[in-house]
Each structure stands twice: as structure tokens, then as C-alpha cells.
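>>> here is a sequence with its predicted model. Questions after.
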Amino acid sequence: MGRSRGGLTTKIHLAGDDGCRPPAVLITPGQWGDAPRLIPVLDRIRVPRPAGGHPRTRPDHLCGDKAYSSRRNRRYLRRRQIRHTIPERRDQQAHRRRRGSADGRPASFQRDRYARKRACIFQGTAAVAAIRLWLRS
């Protein structure tokens, strides 16, 4: 738990697959920023392969909200060849435009893929939080 304007709070950073299963969960104090937590969450992903061998650690595609938009995260995802759909924050867009060609091209963004984020992912997040609370008591 961490202290914020609303009192003692926590945040759940969750990677969810298409079947609403959480392959990776990270709990942080509520006042911590979201963008720096993307890489630790991705580093926790371990999906066993049916035929054995090393588990998969790289998703096919990543969808995230604006809170996870940062140059560091985009660079990390490019290096690991993870396709992603993360909207760019307005202040980042303005900064990029101000710098001109020195700051590169706009981040690609697939609006239709982003709109397909389902409510079951959010329901899965709440379920994980509830399970964690039940297991602690």
C-alpha cells in the first residue's frame, strides 16, 4: 500500500491474454507511475509450451492505455519485436512536433484494435484483486 491524495491505495498492473487469464500481475503502491511498470510486468510473463521447452516470454501483441506510453517502453517493445497498440499522450505528441524530424515519426496506433479491448479483461483484473484479498485473510 502507498499513500496518495485519496489515502492508502494500491494499483494492479496486469497482463491479460485473449482468454482473460492473467499470465503476469504486479501490485504497486497507488502513487507510483504506470509507465515504469510495463517492463517489469512483461518480464514476469511465462507461458509454458505444450510440447515442452523454454516458456514463451514474448506476447504476439500488446494493448495498453496512455498511462503506459513512454519513449522507453516503445524502445523496449521495438527491441523485443513486440507489436503494440498504445495511444500517444497529447504532451508527447506536442513534444515530438516541437522537435520536428529530430524526434522521429509518430508512433503507430491501430485505433480499431485498441477499441476491441473487452470488458472481460477489466473483470479479470478485479477477480485477481479479489482472489488476492481472500487468500490474505
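Good, I have the coordinates.
>>> okay, CA-based contacts and neighbour counts for the rest of this
Noted.
>>> helices and strands around the longest strand anywhere in the chain, which ones?
Using DSSP state E to define each element, the chain has its longest strand at strand 7-15. Secondary-structure packing of strand 7-15 (3 or more Cα pairs under 8 Å, 6 or more residues apart in numbering; DSSP states H and E): strand 2-4, strand 24-29, helix 38-43, helix 119-136.
>>> here comes the other one, which I'd like you to weigh against the first:
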Amino acid sequence: MEIDLPDVVAEVKQQFARYEKALVTNDVAVLDELFRADSRTLRYGVGENLYGYDAIMAFRAARSPAGLMRRTEKTVITAYGRDTAVASTLFYRDTAPGKVGRQMQTWVRFPQGWKIVAAHVSVIDEPKDQKT
């Protein structure tokens, strides 16, 4: 298996950037588009465990658009072959000083394009010895 084919990494970086823009601007239509419409798609959030595309869509539709701005750092995208990739990033919000968010997404290429099939988001106290 080839790891980190440049064209595949570039494609996933582009989709990850679309996701990030949609997240901070609360573009729910794009967020919904980027998750795989499947009952097996899941998203573990900071305060919720969402099983299935419908649950993820309902969460997004009900979420407040306030306070979504953030900055990301140390984003790593690793592609495994031509059709699977993992995107990992740290994120920071000015409204949560001393905290660091961690986000991981598994992306799979389908005939409809790249889709997130699993995501995990958590927030921890920023480790003192790992400040960026």
C-alpha cells in the first residue's frame, strides 16, 4: 500500500479546508454534504455521541451558530492508498483559554467524492509542556 500519495493528500486537504470553513461559518449544508449519509457514520463530540448520519444532521441543525470561530494547528493528513485518509488537528478558541481541542476524522473516497465516515472531537486542558 502506498502512503501519502501527494495527489490524494492534496484532495483530502482541500476537503478538510472546506469542512473547516463550513464549521466556523455554520454552513450546515456543506457540513451535511461532507459526512457520509449512512447509519454507520458516527461522530463523537465534546458532549455528545452521535450514531448515524441523521443524528449528526440533527445535531448540526440544532447547534447555535455563536462562538464557532477557532484556529487550527498541527494538522496532519495521512492517506492510506487512494481511497482512505485520516485528518487530525488541534484547535483553539479564544473563548476557552488554557484548553486545546483535538479532532480526528476518517475520510473515505466514494463515487460521490470524499466523505467523513467517523469523527472524534475532544477538549482537554492544554498540556503545559506542549504549548504551540
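Sure thing, it's come through. These numbers come from a predicted model, not from an experiment.
>>> quick TM-score on the pair, please.
After superposition, the two chains reach a TM-score (TM-score structural alignment, normalised by the length of the second structure) of 0.27; 60 aligned residues with a Cα RMSD of 4.6 Å.
>>> got the buried residues for the longest strand of the first structure?
Neighbour counts over strand 7-15 of the first structure (16 or more other Cα atoms under 10 Å) mark 10-15 as buried.
>>> export the residues you listed to JSON lines and tack on distance to residue 74 of the first structure?
Below are the buried residues of strand 7-15 of the first structure laid out as JSON lines (distance: Cα to Cα, whole Å):
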{"residue": "10", "distance to residue 74 of the first structure": "25"}
{"residue": "11", "distance to residue 74 of the first structure": "22"}
{"residue": "12", "distance to residue 74 of the first structure": "21"}
{"residue": "13", "distance to residue 74 of the first structure": "17"}
{"residue": "14", "distance to residue 74 of the first structure": "18"}
{"residue": "15", "distance to residue 74 of the first structure": "17"}
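>>> which stretches in the second structure count as helices?
6-25, 28-34, 53-62 (DSSP state H).
>>> show me what the last one is packed against.
Put plainly, it is helix 53-62 of the second structure. Packing partners of helix 53-62 of the second structure (3+ Cα pairs under 8 Å, 6+ apart): helix 28-34, strand 42-44.
>>> surely residue 8 of the first structure meets residue 28?
No: judged on Cα atoms under 8 Å, residue 8 of the first structure makes no contact with residue 28 at a distance of 11.5 Å.
>>> look up how far residue 100 of the second structure lies from residue 72 of the second structure.
Noted for residue 72 of the second structure: a distance of 10 Å to residue 100 of the second structure, by Cα to Cα, to the nearest Å.
>>> the helices of the second structure: which one's closest to residue 89 of the second structure?
Closest to residue 89 of the second structure of those, according to Cα to Cα: helix 6-25, at 10.2 Å.
>>> coming back round to it: shared neighbours, residue 72 and residue 100 of the second structure?
Common neighbours of residue 72 of the second structure and residue 100, counting by Cα atoms under 8 Å, 6 or more residues apart in numbering, are 90-92.
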